[in-house]
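*Asks:* Give me the fold of what follows.
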Amino acid sequence: MSVTPQRHRARGRLLIAGVTALAAAASVAAALPAGAQDESRDHGHATGRTVDVQLLSFNDFHGNLEPPTGSGGRVTELQPDGTTKTIDAGGVEHLATALRDARKGERYTATVAAGDLIGGSPLLSGLFHDEPTIEALNKLDLDIAGVGNHEFDEGRTELERIQNGGCHPKDGCYEDGKVFQGADFPYLAANVTDEKTGKPILPPYKIWEKNGVKIGFIGLTLEGTPDIVSAEGIKGLKFHDEVETIDKYAKELDRKGVKSIVALVHEGGAPASAAYNYNCDSPGPGDGISGPITEIAKKTTSKVDAFVTGHTHQAYVCTVPDPAGKPRMVTSASSAGKLFTDTTLTYDRRTRDIVRTSVESANQVVRRDLPKAPDMTSLIARWNKLAAPIASRPLGFISADIARGTEPEQPLGSLIADAQLAYAKTVDPEADLALMNPGGIRAELVFKAAGAEGDGVVTYGEAFSVQPFGNTVNLVDLTGAQLITALKQQVSGSNEAAPKILQISAGLTYTLDLTKTGADRVVADSVKLNGAAIDPAATYRVAMNSFLAGGGDGFAELGKGANPLVGADDLKAFEDYLAANSSAADPIEPPASGRITVVKKPTPAVS
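*Replies:* Next up, the predicted model:
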């Protein structure tokens, strides 16, 4: 690893791994390999052959207007000596300041996003169907956004309301005399079509133009969106292949004379390091990242000059070879507004294309020591006042942080599964076990949470942030064989590359052997309930949320359950459990591990 004393934007060469020594400006500027450059560069202030266009981008904001709590509000920064440290980051008050500061002095600047701006949001936004977030994004001067899977959480009609405005059909208007105005920026949905008409439900692309400089932005979500959202919300819609869709509209833009193209794709990858300023191109282009976006980037037409991506909540600035073998920038800015990506696109007025050898990019931390933007402070205060009577209501008590964690078995996941089983037994005493999808757990329970009534108090607002989707707790009959198949689907099929380990209620145990591959990682004869081996021929009554009961997250077997019973809201089940099982004198402790026994690959010996 080589270290530079401070951040330098590099042009016409691949920047060797650079890590700042100055914490306030730590980042790595990634640039593409050397190539000829025109001497008449504009830098955005004159009229030369080339001009620099600043592209600011972020993704997976998920309504985090206030700084995220716990580990979800931190980023990892690589230090010059090779160690890492964590930095508290995020909060729209700081994000607004950071973006506005970044734009200063830039003649050509566009701000874009790659999906999941709403959905899975904390109470401050989620309680109001994310109207506060759209209002904040309007104030941020967001120019364009691609849709993500979470834009479909409440269905197509609600997404259209988010775009076009109008009061919520059930809840109405939240403030007297005020009607929700909708998003000032266009949402793009190139690969989402109406089954009847075959046409995209929202525009497939947007041409950004200033002083004759034109850049086409194509926006789309991952093709696998139907596997991870409620089937009811996307009824009548089709989701198409990402590469085929981008290629189609890139050709259309090219025919219109738009040669500079950026794809906003809500699909992502996994970098080799969790540090936001890790040199993703070490030892070479594309070597530091894996996952679905790498295949998309490798196959998509060379007409596309850069990718802004999301979905995996990771931070990376990489170059991935296009079909011609030429490196092309691929970026992602983590999630929850903790980072934004600052990319420079050099536009050639003669060819009307991006000079790819001059593209440079770096992720920037949204530090909480940045001044707060007053307009965002006012916005948060206004909506908090509306939410306060509900948000501050105490539900129960915890003795310490209850985290999501990174291990297959998560303390908070175990707690939620226990709560759902307890609720299930109140409506069907024959309920045997409960399963919870990890993606449905959106925040941690923090012992010292901002705004809580006291240390250890869990408020409605905090619980809402954990489970904001409004699913119901459903019960179905599954045979033992089906249950084992469902557990195997955690690590096979669409979940093989990125396993989704279900959180399980107390009494259910099994072994996850990570030395094996595919479905074999779940050891079938290790699956037990209360110490007894699961009988493949027996029937078990299983509780789960309505999303899983519909086969969501790639768990098709769970969608085949018999004798379904639709129960109450999952948040109400969690609320009841906290009330029944905790008090100030006897708070809930983080559940102990041991439900899932993990066999890990041995760590190679260091010589």
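*Asks:* CA only for contacts and neighbour counts going forward, please
*Replies:* OK.
*Asks:* which one is Val476 nearest to, not counting chain neighbours?
*Replies:* Pro564 (4.6 Å; CA to CA, 6 or more residues apart in numbering).
*Asks:* mind listing what's buried in the helix or strand containing the one you found?
*Replies:* Assigned by DSSP states H and E, Pro564 belongs to strand 562-569. Buried residues in strand 562-569, defined by neighbour count with 16 or more other CA atoms under 10 Å: Val566, Gly567, Ala568, Asp569.
*Asks:* Ok, stretch 368-380 next?
*Replies:* Neighbour count says stretch 368-380 has Arg368, Lys372, Ala373, Met376, Leu379, Ile380 buried, by 16+ other CA under 10 Å.
*Asks:* Likewise for stretch 351-369?
*Replies:* Neighbour count says stretch 351-369 has 352-368 buried, by 16+ other CA under 10 Å.
*Asks:* Taking the buried residues of stretch 368-380 together, which two end up most distant?
*Replies:* Arg368 and Leu379 (17.7 Å; CA to CA).
*Asks:* and this one, so I can compare the two:
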Amino acid sequence: MKHLLLLLFALTATTLSAKPREIRFKILETTDVHGNYFPYDYLNQQPGEGSLIRAYSFVKAQRQLMKPQHVLLLDAGDILQGQPSAYYYNFMDTVSQHACASVLNYMQYDAATVGNHDIEAGHAVYDRWTKECRMPMLGANIIRTSTGQPYWRPYTIIKKDGVRFAVLGLLTTGIPNWLPENLWSGMRFDDMVEVARKYMPEMRRQADVVIGLFHSGVGRENATGTKNENASLQVAQQVPGFDLILCGHDHRKANRKIANVNGDSVLVLNTGANAHFVAVADLVVEKNGKKVSVKSATGHLEDIDQWEVNPEMLAHFQPQIDAVKKFTQEVIGHNATELTTRPAFFGPSAFVDFIHQLQLKITGAQISFVAPLSFDARIPVGTIRVSDMFNLYKFENMLYVMQLTGQEIKNFLEYSYAGWTQQMSSPSDHLLLFNDRTINSPESWQRLRTPSYNFDSAAGILYEVDVTKPRGQKITIKSLATGEPFDLKQTYRVAVNSYRGNGGGGLMTEGAGIPREQLVKRVVWSTDKDLRYYLMQEIRQQKDIAPKALNQWKFVPENWTTPAAQRDSITLFQ
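*Replies:* This next block holds a predicted model:
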């Protein structure tokens, strides 16, 4: 008995004398990489900025500084579209391991969340890719309709130096509004707040630290309602229990603390896009016996362009880099006219009208809708290569023909130009609708209130846009381009990309006034390949192209809009 008492005394004394241990962790996030795996600009055939190979130099340095068990590396989605390197392994070389999976495996990511542009690549691509990735793929609110269970893991538990991290993956719920159903067949996308609230109790039972890894932007302050596109702030505020939220999707950098409904502070980070930055969260965790608590969380965004390319990783992936170079350097035609998106903001342009003409030719439609999908792109006079197609057409959209009435076409255009132009009340006003809060942003595209990929113009009709008139009264359609009368009650065949045809940007639903569930019934024809493929085939067939603006519409009054366009061009692109 005496020996037992002495043993108990010794154990008690040891427990009482043990001091809490502080452990420092770095949580690193990439997001919206959009195929920028390699430090090469395939569009301009020159060394490129950003890239995961450059980011790896920073990641490797942090692992050496902190020891690997004190570093977590995570990705928040949209990594499978946007660069020729992604397109090549999505659709051209489908036998080799996908370069994206190889890169993520090489860098030893701990987990990743799926993004909407990953879904846009289609089942064949993302199902293969996720099987090739060695880290857990997450998506708690991406539900398999046949079972009611998540299509991918809802969350994962990562153990580092005795500390358990739960990482919950969530995806923006807008996919059905943007993408054809065949790309996400068998899935539904539940509200982020509701799903986060569902999994929080079980994650807190299993983990010491809970991290949100969301492909959804920060969003608006005090947002309400369900299924918001950018809902990370909403989750942070309304679902207590998160120690850190890493997000993406909207390409807007963020580093801020959010107070939740319990009054606790949550660190929210967003890196922007294209692997130019890595989000860094510095967590100090106190471990006192079995009890673990987060003592502090601070963050910053590391500028990856200041880091050198990692030479070992570059050498390892040189064969893949060269394979994509060979693909993008293929000559498909010759261009006699420089194509640039800049004039498209201020009137008809050769860049946009070239796509209009091809859409009309491919589909046989009467009218075409097109927006400048690349904010500031240029294809010079001379040889046209495959790489130029990624400047001409940024995303892998299909092409639809939809049936719209003349009134719906007018309403569609009213909505487009209302988000594009302001109502001018004097010649000194802006023509474009700028965002007053961000008009001086170093990121030119953020100066506009509406993303320019929603600036749809039309071809096949002759019309004017009176910028002195209010929303709903700007558009006057004079006739079809053939000279035939335009009838608001008649039904027309309209060529439009699948993003727009599925309701993306709200032009079909809020603008034309077509209920979302009715959109699919309006589609009378669709391509089976992406529009970029058909553009490449058309240029190969023509060999020599000399695009010109169709000049089928204009801004009026011209004595106001012409000088305003000159001023606004400087404001937008300076």
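*Asks:* rewinding a little: any chance of JSON lines for the buried residues of strand 562-569 of structure 1, columns distance to Lys248 of structure 1?
*Replies:* Shown next, in JSON lines, are the buried residues of strand 562-569 of structure 1 (distance: CA to CA, whole Å):
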{"residue": "Val566", "distance to Lys248 of structure 1": "42"}
{"residue": "Gly567", "distance to Lys248 of structure 1": "44"}
{"residue": "Ala568", "distance to Lys248 of structure 1": "44"}
{"residue": "Asp569", "distance to Lys248 of structure 1": "42"}
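*Asks:* List just the nearest of those to Val304 of structure 1.
*Replies:* Asp569 (44.2 Å).
*Asks:* And the strands in the stretch 1-150 of structure 1?
*Replies:* Along the stretch 1-150 of structure 1, counting by DSSP state E, counting those that start in this stretch, strands occupy 30-31, 50-58, 74-78, 84-88, 109-114, 144-146.
*Asks:* closest one to Thr485 of structure 1 among the ones you listed?
*Replies:* strand 109-114 (34.0 Å).
*Asks:* Where in structure 2 does the closest one fall?
*Replies:* When structure 2 is aligned by TM-score structural alignment, the counterpart of strand 109-114 of structure 1 is residues 71-76.
*Asks:* residues touching the residue with the shortest distance to the centre of structure 2, list them.
*Replies:* Most central in structure 2 under CA atoms, centre = their mean is His249, positioned 4.6 Å from the mean C-alpha point. When contacts are counted by CA atoms under 8 Å, 6 or more residues apart in numbering, His249 of structure 2 touches Thr31, Asp32, Gly77, Asp78, Gly115, His215, Ser216, Gly217, Asn230.
*Asks:* do that again at 10 Å, thanks
*Replies:* 31-32, 76-78, 115-117, 171-172, 214-218, 229-230, 270-273 (CA atoms under 10 Å, 6 or more residues apart in numbering).
*Asks:* how far away is the counterpart of it in structure 1 from Glu496 of structure 1?
*Replies:* Using TM-score structural alignment, the partner of His249 of structure 2 in structure 1 is His311. His311 of structure 1 sits 17 Å away from Glu496 of structure 1, going by CA to CA, to the nearest Å.
*Asks:* With Glu93 of structure 1 instead?
*Replies:* Taken as CA to CA, the span from Glu93 of structure 1 to Glu496 of structure 1 is 39 Å.
*Asks:* if you count what's nearby, which of those two comes out ahead?
*Replies:* Glu93 (26 against 15; other CA atoms under 10 Å).
*Asks:* so the more buried one makes contact with Leu137?
*Replies:* No - contact criterion CA atoms under 10 Å: Glu93 of structure 1 and Leu137 do not qualify, at 11.3 Å.
*Asks:* Need the overlap of contacts for the two.
*Replies:* Leu65, Met376.
*Asks:* nearest residue to Tyr155 of structure 2 other than its sequence neighbours?
*Replies:* Here the residue nearest Tyr155 of structure 2, using CA to CA, 6+ apart, is Leu168, at 4.3 Å.
*Asks:* In which helix or strand does the residue mapped onto the one you found from structure 1 reside?
*Replies:* Matched by TM-score structural alignment, Leu168 of structure 2 corresponds to Ile218 in structure 1. Taking DSSP H and E as the definition, one finds Ile218 of structure 1 inside strand 213-221.
*Asks:* any idea which helix or strand comes after that strand?
*Replies:* Heading C-terminal from strand 213-221 of structure 1 (DSSP H and E), you reach strand 237-239.
*Asks:* For that following strand, give me the average deviation versus structure 2.
*Replies:* The superposed strand 237-239 of structure 1 is, by mean CA distance after the TM-score superposition for structure 1, a mean 1.0 Å from where its aligned residues fall in structure 2.
*Asks:* That strand: how far from the chain's middle?
*Replies:* Relative to its chain's centre, strand 237-239 of structure 1 lies at 21 Å (CA atoms, centre = their mean, to the nearest Å).
*Asks:* tell me, it lands on which residues of structure 2?
*Replies:* Counting by TM-score structural alignment, strand 237-239 of structure 1 corresponds to residues 187-189.
*Asks:* How about residues contacting that stretch?
*Replies:* Counting by CA under 10 Å, 6+ apart, residues outside stretch 187-189 of structure 2 touching it are 139-151, 170-176, 181, 227.
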